[in-house]
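**Student:** next come a sequence and a model predicted from it.
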Amino acid sequence: MSNPYDPNQQVNANFPVNPIPGQGAQPQYVIATTPKSKAIAAILALFLGGLGIHNFYIGRNLVGVLQLVFFLAGGLIVIPLIFVGGIGFLLPIAFWIWILVEFVLILLGVPPFDRDSRGLPLE
């Protein structure tokens, strides 16, 4: 029985190998990925858009983190502004308009909402 980890082992010529010197013959693996669903992204945007879950789903993590932070910090910022300045209600309205626009862009397939972070089109 041969050692499968032996770097000097002969490899079948039809089997792809790792071309890095000193690494020996190693198989090349292709990771099969399935495309993300446009319907799931839209549903997440509609129901959990304030938390940025739809952006995490399609791989736009920075925007997802920003939306999550705005959502969590929104109560701390908006409530005092409503009582003090009276214009604090405009911030959550602008935030939810942002979410609604992203929901529509996902449904229409407008870039960058037509692909995930790997460049695969949403199906």
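**Tutor:** Happy to help now that I have it. Predicted model, so just to flag it, every value in this text is computed and none were measured.

**Student:** CA only for contacts and neighbour counts going forward, please
**Tutor:** OK.

**Student:** could you pull out the helices for this protein?
**Tutor:** Assigned by DSSP state H, the helices in the chain fall at 38-48, 53-58, 61-84, 90-108.

**Student:** and here is the other one:
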Amino acid sequence: MAAGLLAIFLGALGVHNFYLGFKGKAIAQLLISILSFGLLAFVSGIWAFIEGICILCSQPGSKWHKDADGAELQD
């Protein structure tokens, strides 16, 4: 639940991916937002919003219901 909400509200900065341990994706989202001076933040925001919905709607066992170490997310 927390990861999905972080994705929806702070996802353009990659906060949810840092939280889940996906450092590469998190750094990419953060750099897109910072290096474009916010002009491409909407791209990162849309990307994160979709990930947030996928995380919130995921079923146990799916790739969206696991962190970077493969541990199941708690609802």
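**Tutor:** All right, it came through fine. Note that the coordinates shown come from a computational prediction; the quantities given were computed from them, not determined experimentally.

**Student:** TM-score for these two?
**Tutor:** Once superposed, the chains reach a TM-score of 0.80 (TM-score structural alignment, normalised by the length of the second structure), with 72 aligned residues with a CA RMSD of 1.9 Å.

**Student:** picking up where we left off before, for the helices of the first structure, which one sits closest to D114 of the first structure?
**Tutor:** Of all the helices of the first structure, it is helix 90-108 that lies closest to D114 of the first structure, at 6.7 Å by CA to CA.

**Student:** buried residues of that closest one, list them for me.
**Tutor:** P92, F95, I99, L100, E102, F103, L105, I106, L107 (16 or more other CA atoms under 10 Å).

**Student:** show me what it is packed against.
**Tutor:** helix 38-48, helix 61-84 (3 or more CA pairs under 8 Å, 6 or more residues apart in numbering; DSSP states H and E).

**Student:** give me that answer again for 7 Å
**Tutor:** Using 3 or more CA pairs under 7 Å, 6 or more residues apart in numbering; DSSP states H and E, the elements in contact with helix 90-108 of the first structure are helix 38-48.

**Student:** in the first structure, what residue corresponds to L20 of the second structure?
**Tutor:** Superposed on the first structure with TM-score structural alignment, L20 of the second structure falls opposite I58.

**Student:** how close does that match sit to I82 of the first structure?
**Tutor:** For I58 of the first structure, the distance to I82 of the first structure equals 34 Å [CA to CA, to the nearest Å].

**Student:** so these two - more neighbours on which side?
**Tutor:** I58 (25 against 13; other CA atoms under 10 Å).

**Student:** near the spatially closest residue to that one that is not a sequence neighbour, how many other residues are there?
**Tutor:** Leaving aside its sequence neighbours, I58 of the first structure sits nearest to D116 (CA to CA, 6 or more residues apart in numbering; 4.6 Å). As a burial measure, D116 of the first structure scores 21 neighbours (other CA under 10 Å).

**Student:** that'll do, ta.
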